[in-house]
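Enquirer: got a structure for you, letters missing:
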């Protein structure tokens, strides 16, 4: 028989016949955190194969549920657990060893009642992982009919454990919801910022395309008339002259002209500062970069700029 040594088994491949509610949730939480911090469990569990890649707990239900909780907290770190796997060649010997260990654990946890002389389990020395399916050889007082204090106490403890487990899961869900809500809010803000940057350019491009479409729809003779109207030529040349002036005109002259056109000094100062950073590429770009300058104001400046051209 080969030397006995623990193996790493995936936690998700293991099942237990003992309900998780048998164990106090704070104890499971504490051990789970210690498993993650120390990088593993110092007390390997004992499992038996019940399929090609499946196992059931023979001993160590508490440790198993603590490892399962560790996997819930940090899946990569808590993915596996150390376990002794019962094989045909070693099962009989391991079960005998386990039986002796269980009996020893039960004896160590017994205390004598001074009044009756009977032996009882000592709650203060009871380990977190209760021994399951162990044979009790302790004589207990004869209880009256329907008197089951141990069952009642056990049920209350299980209910308390279930409530603690639910509370822990609810808190985790709340924390996860808050994280997802924060990520969603950030994504929405980024999308709004992109839209604010793109809308002026899209509007300007859309207007230019629409003007070209209208010109192409006009009959040739009317199109010639429109192209020869002085006002249209002036607006085009003025718009180009204004954009060029915003980028290149001497600052004192530009400041005086803009002030005469109706702009306030703080906005003029922003324009002068922004053009030093980088040239304006369009009127939409001017409105976007100059805080306090609106589309309507920009149009008024274009209309009044004709006397400076």
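Expert: Arrived safely. Being a predicted model, the structure only gives us computed values, none of them experimental.
Enquirer: rest of the way, CA atoms for contacts and neighbours
Expert: Fine.
Enquirer: quick one, helices of the stretch 201-309 of the chain?
Expert: For the stretch 201-309 of the chain, the helices defined by DSSP state H, counting those that start in this stretch occupy 220-228, 230-248, 251-260, 265-277, 283-289, 295-304.
Enquirer: quick one: buried residues of the last one?
Expert: Pointing back at helix 295-304 there. 298, 301-302, 304 (16 or more other C-alpha atoms under 10 Å).
Enquirer: so what touches it?
Expert: With contacts defined as C-alpha atoms under 8 Å, 6 or more residues apart in numbering, helix 295-304 is touched by 235, 238-239, 242, 258, 261-262, 283-284, 287.
Enquirer: buried ones only from the residues you listed, please, as a PyMOL command.
Expert: Paste this into PyMOL to select the buried members of these, with burial taken from 16+ other C-alpha under 10 Å:
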select buried, resi 238+239+242+258+261+283+284+287
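Enquirer: same list (the contacts of helix 295-304) but as JSON lines, adding distance to residue 69.
Expert: Converted to JSON lines, those look like this (distance: C-alpha to C-alpha, whole Å):
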{"residue": "235", "distance to residue 69": "73"}
{"residue": "238", "distance to residue 69": "73"}
{"residue": "239", "distance to residue 69": "69"}
{"residue": "242", "distance to residue 69": "69"}
{"residue": "258", "distance to residue 69": "69"}
{"residue": "261", "distance to residue 69": "71"}
{"residue": "262", "distance to residue 69": "69"}
{"residue": "283", "distance to residue 69": "60"}
{"residue": "284", "distance to residue 69": "57"}
{"residue": "287", "distance to residue 69": "56"}
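Enquirer: okay, pairing it with this:
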């Protein structure tokens, strides 16, 4: 059926998530308690449910408490990954997902205590091996997916900035394009000094080392080590995400055409009217002879040219004004 949901989770940056329910609706003590548990275990055990509001932005359908607790965890420990695992659904799927959540809440009763059963060491090792193999496969797939997503916009931008084939609308900015091209290539070399197969090889070697350590650990200690490994990978993916976002930002001090603004806005959900208003605001600044700052640009929202606060906030996400 066309409305069938794909039950696979994704790691989502906390900065890209909007919560409908404010943190004040929850107990501060419970939030802090949960945050410390998240830091101990490496993440939440139940993925939250999100729906997209933009190319990178999402809104919470269910899981506001888990979200706020994860944000709190990042405040307590800045080294925390700053990401949360969740299902990303469409608006059409939202109603059925909420119904499913309500049914699960009604049926979510404590299980009766069962007598302790001695753990078979051989069975535990089999479980750990299976769990480790699954984790290795999932981490590799996730790394591939994340790198593909982050490299695609940069590759597109490189092709557009290549001065060897300028468009008719950009004949006079070859020098600027060449400088941008060299800058982006340099940053990509720093970000990804090795090819993807070599990155996978490094990851596999690290996982082999972890597997050797697991041999001498209890099952609980092994689970904790694997959780820490996944948190570490999440931190690296977040670093790639930050670098990718920075590379895709348009420099408002050197922008020459509306097409450059339009290309940068492809990462945000905007209208043609917003793009035109942004370009008009930039042209007004160029004519004024003033230094461009975000504060000066914000004043343009009051001049009735269609450049409103919403457009201004979206521009801040995709552009930069170097100091």
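Expert: Happy to help now that I have it. No experiment lies behind these values; they were computed from the predicted model shown.
Enquirer: after superposition, what is the TM-score?
Expert: Once superposed, chain against chain, the TM-score is 0.31 (TM-score structural alignment, normalised by the length of the first structure); 107 aligned residues with a C-alpha RMSD of 2.5 Å.
Enquirer: look up how far residue 262 of the second structure lies from residue 275 of the second structure.
Expert: Relative to residue 262 of the second structure, residue 275 of the second structure is positioned 6 Å away (C-alpha to C-alpha, to the nearest Å).
Enquirer: kindly apply the preceding question to residue 161 of the second structure instead.
Expert: Residue 161 of the second structure is 14 Å from residue 262 of the second structure, by C-alpha to C-alpha.
Enquirer: who has more neighbours, those two?
Expert: It is residue 161, of residue 161 of the second structure and residue 262, that has more neighbours when counted by other C-alpha atoms under 10 Å, with 24 against 18.
Enquirer: just checking, the more buried one touches residue 183?
Expert: No. Residue 161 of the second structure is beyond contact range of residue 183, at 11.1 Å (criterion: C-alpha atoms under 8 Å).
Enquirer: between those two, which contacts overlap?
Expert: Between them, residue 161 of the second structure and residue 183 share no contacting residue, judged by C-alpha under 8 Å, 6+ apart.
Enquirer: for the helix or strand hosting residue 71 of the second structure, buried residues please.
Expert: Using DSSP states H and E, residue 71 of the second structure sits in helix 64-76. Within helix 64-76 of the second structure, the residues that count as buried by 16+ other C-alpha under 10 Å are 64-74.
Enquirer: among these, which one sits closest to residue 298 of the second structure?
Expert: The nearest member of the buried residues of helix 64-76 of the second structure to residue 298 of the second structure, counting by C-alpha to C-alpha, is residue 71 at 28.6 Å.
Enquirer: before we move on, back to that, need the helices of the stretch 201-309 of the first structure in CSV (columns: distance to residue 38 of the first structure).
Expert: CSV is the format used below for the helices of the stretch 201-309 of the first structure (distance: least, C-alpha to C-alpha, whole Å):
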stretch, distance to residue 38 of the first structure
helix 220-228, 82
helix 230-248, 65
helix 251-260, 68
helix 265-277, 55
helix 283-289, 55
helix 295-304, 63
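Enquirer: closest one to residue 33 of the first structure among these?
Expert: Among the helices of the stretch 201-309 of the first structure, helix 283-289 sits nearest to residue 33 of the first structure (C-alpha to C-alpha), with 52.2 Å.
Enquirer: are there helices or strands packed against the closest one, and which ones?
Expert: If you count contacts as 3 or more C-alpha pairs under 8 Å, 6 or more residues apart in numbering; DSSP states H and E, helix 283-289 of the first structure packs onto helix 149-217, helix 295-304.
Enquirer: and the particular helix or strand that has residue 105 of the second structure in it, what does it pack onto?
Expert: Per DSSP H and E, residue 105 of the second structure falls inside helix 91-107. Contact partners of helix 91-107 of the second structure among helices and strands, from 3+ C-alpha pairs under 8 Å, 6+ apart: strand 58-62.
Enquirer: okay, the angle between the strand it packs on and helix 91-107?
Expert: 30 degrees (axes from the mean of the first three to the mean of the last three C-alpha atoms, to 10 degrees).
Enquirer: quick one: strand 58-62 of the second structure to helix 64-76, angle?
Expert: Going by the same axes, to 10 degrees, strand 58-62 of the second structure makes 130 degrees with helix 64-76.
Enquirer: just list what the longest strand seen in the second structure packs against, helices and strands only.
Expert: Scanning the second structure for the strand with the most residues, using DSSP state E, yields strand 83-89. Using 3+ C-alpha pairs under 8 Å, 6+ apart as the contact criterion, the elements in contact with strand 83-89 of the second structure are strand 10-13, strand 48-52, helix 64-76.
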